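Visitor: Sequence and computational prediction follow.
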Amino acid sequence: MNRDFAPPPRYRTLWISDVHLGTRGCRAEQLLDFLRHHDADTLYLVGDIVDGWQLKKSWQWKQSHNDVVQKVLRKARKGTRVVYVPGNHDEAARPYCGLDFGGIAIRAEAEHRTADGRRLLVTHGDAFDGVIQYAKWLAYLGDSLYTAILELNRGFNWCRMKLGLPYWSLSQYLKHKVKNAANFIGQFEAVLADEARRRGFDGVVCGHIHKAEIRDVDGVLYANCGDWVESLTALAEHADGRLEILAWTAQPGRAPHDSDEALPLAEPVAAKGKTACAS
């Protein structure tokens, strides 16, 4: 197979969230490939990078998970500014917010100023999720159900791959089609945008709900990095301040989640709603 490709672009900023290292659902091989072929002046790790919730139940730490950690540390050593904003699944890191370890700055939240002058609040987003804040037992239950859906989805897509069919996500389908889930996502986006507006920011970058998005919410930029369990996406800022979502891509006709050979490809995903990339 011809692996020739143009030199990858260097971005001003990359945001990655919801990797969930330490779980079977984590697509560490794909993320490692993405990190090998995408560089940035600043890399934000926007929470749930390591899944402490699942690690308490069972140990699913592969060599590829170590490789991702080492790759991030290597980028930091080579001059990339790395900022780690812990989420609810890696909340054990929150007591260390304000400290720097191995060239990685751990912060409860961060402020990012784009090349075109916009001030963005960077936060994982769980602080604005009422389930996490007021019914954590329900969040644990939801996490277990999500893990079960991923297991079911894995077997289903193995069959689809054998039939030459593309990957199909049950959890994403449920998020988009189930009314309560759709309402939750819409409310989450609105609450995050309102918080950014209240604090004088031009926009917010978050993770948490595993749904990559760039859109305008009543004049405020809302951007979500997505995840590295299913959507395999990152948020990128170009040198001129434009934002776009990058999606890791596998070989044509193969499910990216089940491919055994990662390719250095990433495709932009169109933003929805009012132009948020260059406002």
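Guide: Alright, I've got the coordinates. Residues are numbered from 1 along each chain as shown.

Visitor: rest of the way, CA atoms for contacts and neighbours
Guide: OK.

Visitor: can you give me the helices for the protein?
Guide: 28-37, 52-55, 63-77, 130-134, 136-162, 170-177, 179-198 (DSSP state H).

Visitor: ok, and here's another one to check against it:
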Amino acid sequence: MAQWAHCNPLRVPMATKSSASNLSDLLGVTLRDAEAIAFRTGAAPSAPPETTGANLAPQGTSRLDDAPADHRYRTIWLSDIHLGSGGCQANYLLDFLRYNDSEYLYLVGDIIDGWQLRKGWFWPQAHNDVIQKILRKARKGTQVVYIPGNHDEAARQFCDLAFGDIHVRQEAFHTTLAGKRLWIVHGDLFDGVIQHAKWLAYLGDTLYTLILLLNRWFNRVRSRFGFNYWSLSQYLKHQVKNAVNFISKFESVMTDEARRRGCDGVVCGHIHKAEIRDIDGVLYCNDGDWVESLSALVETFEGELKIVYWTVLRAPEHHAQKAGATA
């Protein structure tokens, strides 16, 4: 059972002309410094616009064929996709969405990378296809909840609105089949750097983008020699003591807040490190990302939580990381 938390809705800006993509119709992303994106909603909060994905990508695209999914879960959590950035592994995500289905789908922030799109327009067809695939799942009955993060924070002004079959929320609560109540939030609001030194966050994002560029070239070479995907950027990050300490502190802050809210656990993203573990009696779950780890958090119909890694196209990794305890 899913419960959607409410936040104070803000007035939706009036519509302006769009010259590139209708993606902002779906997620309400305002990129004021990117002239290619503009609003086309123009609806009051009490009457959210009905938006379809028909104009987001050509119909009948072979990559979007609705073949039966090989794996069906009760719930899937995805975050940190970073559509609109060069680091987004959209083809791997499309493959995952094709072979995996669920009753509930939570998009836990940083779905679109507004920071990168402000620097320059980057929107290949595969990024359109990801949006189209999510829209198709929503139209076919999957309950989709979108919780914006810091890279798509402009969408937070659309909290409590529905764009077609996508519901935008500041946070959400989900009860697993095992009876565990989970608090779902991106996590950036509990990151001191993001909240108090945003210039430093922007600088870090620039350096991180360079590392991801190195990671892409590294894996292209590996692919030519027949090796599977391996995240060099994630390996380097986990060797830096300060990064490891930051991750550890972030995890503790998130579980402390979940406990304060009376929840049994938390599901978040933000730090690009997939994880399931118990921290002082509170379950910490991070669904990872689709620029480095290529991972998702899933709930089975037995109430078990797992991290699924999708690092081989059209060939799912069957050895998923399981939770230490059923949740």
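Guide: Arrived safely, thanks for sending. Bear in mind that the values here come from a model prediction, so they are computed numbers and not experimental data.

Visitor: Map Glu230 of the first structure onto the second structure.
Guide: Glu230 of the first structure maps onto Glu292 of the second structure when the alignment is built from TM-score structural alignment.

Visitor: That match: neighbouring residues, count only.
Guide: The number of residues packed near Glu292 of the second structure is 25, by other CA atoms under 10 Å.

Visitor: repeat for Arg261 of the second structure
Guide: The local packing of Arg261 of the second structure (other CA under 10 Å) involves 12 other residues.

Visitor: How about Val217 of the first structure?
Guide: Applying other CA under 10 Å, we find 19 other residues in the vicinity of Val217 of the first structure.

Visitor: Surely it touches Ala190?
Guide: Yes: Val217 of the first structure sits in contact with Ala190 when judged by CA atoms under 8 Å, with a separation of 6.7 Å.

Visitor: quick one: the counterpart of Gly204 of the second structure in the first structure from Leu170 of the first structure, how far?
Guide: Counting by TM-score structural alignment, Gly204 of the second structure lines up with Gly142 in the first structure. Distance, Gly142 of the first structure to Leu170 of the first structure, by CA to CA, to the nearest Å: 15 Å.

Visitor: more neighbours, the two?
Guide: Ranked by neighbour count (other CA under 10 Å), Gly142 of the first structure and Leu170 place Leu170 first, with 16 against 13.

Visitor: for the equivalent of the more buried one over in the second structure, what are its contacts?
Guide: The alignment partner of Leu170 of the first structure in the second structure, by TM-score structural alignment, is Leu232. The contact partners of Leu232 of the second structure, by CA atoms under 8 Å, 6 or more residues apart in numbering, come to Asn215, Phe218.

Visitor: make it 10 Å
Guide: For Leu232 of the second structure, the contact set (CA atoms under 10 Å, 6 or more residues apart in numbering) comprises Ile211, Leu212, Leu214, Asn215, Arg216, Phe218, Asn219, Glu292, Ser293.

Visitor: List only buried entries from the residues you listed.
Guide: Ile211, Leu212, Asn215, Arg216, Phe218, Asn219, Glu292, Ser293 (16 or more other CA atoms under 10 Å).

Visitor: From Ala296 of the second structure, how far out is the closest residue in space to the first one that isn't next to it in sequence?
Guide: The reference is to Ile211 of the second structure. Distance criterion CA to CA, 6 or more residues apart in numbering; nearest residue to Ile211 of the second structure, sequence neighbours excluded, is Ser233 at 6.0 Å. Ser233 of the second structure sits 18 Å away from Ala296 of the second structure, going by CA to CA.

Visitor: Over to Trp121 of the second structure?
Guide: For Trp121 of the second structure, the distance to Ala296 of the second structure equals 27 Å [CA to CA].

Visitor: for Gly281 of the second structure, same thing?
Guide: 23 Å.

Visitor: Please say which of the two ends up with more neighbours.
Guide: The neighbour comparison of Gly281 of the second structure against Ala296 (other CA under 10 Å) goes to Ala296, with 23 against 11.

Visitor: Now for that one: which residues touch it?
Guide: Contacts for Ala296 of the second structure (CA under 10 Å, 6+ apart) come out as 76-79, 93, 96, 274, 286-290, 306-310, 320.

Visitor: How much space separates the nearest residue to it once chain neighbours are set aside from Ile307 of the second structure?
Guide: Once flanking residues are discounted, Ala296 of the second structure sits nearest to Asp287: 4.9 Å by CA to CA, 6+ apart. Counting by CA to CA, the gap from Asp287 of the second structure to Ile307 of the second structure is 7 Å.

Visitor: Identify the contacts common to these two.
Guide: Ile76, Trp77, Ala274, Glu275, Ile276, Ser295, Ala296, Leu297, Val298.

Visitor: number of nearby residues for Asp188 of the second structure?
Guide: Other residues near Asp188 of the second structure number 22, with proximity taken as other CA under 10 Å.

Visitor: And Pro86 of the first structure, by the same measure?
Guide: Pro86 of the first structure is flanked by 30 other residues according to other CA under 10 Å.

Visitor: isn't it right up against Gly98?
Guide: No: Pro86 of the first structure is beyond contact range of Gly98, at 11.6 Å (criterion: CA atoms under 10 Å).

Visitor: Could you pull out the residues contacting both of those two?
Guide: Residues touching both Pro86 of the first structure and Gly98 by CA under 10 Å, 6+ apart: Ile106, Arg107, Ala108, Glu109.
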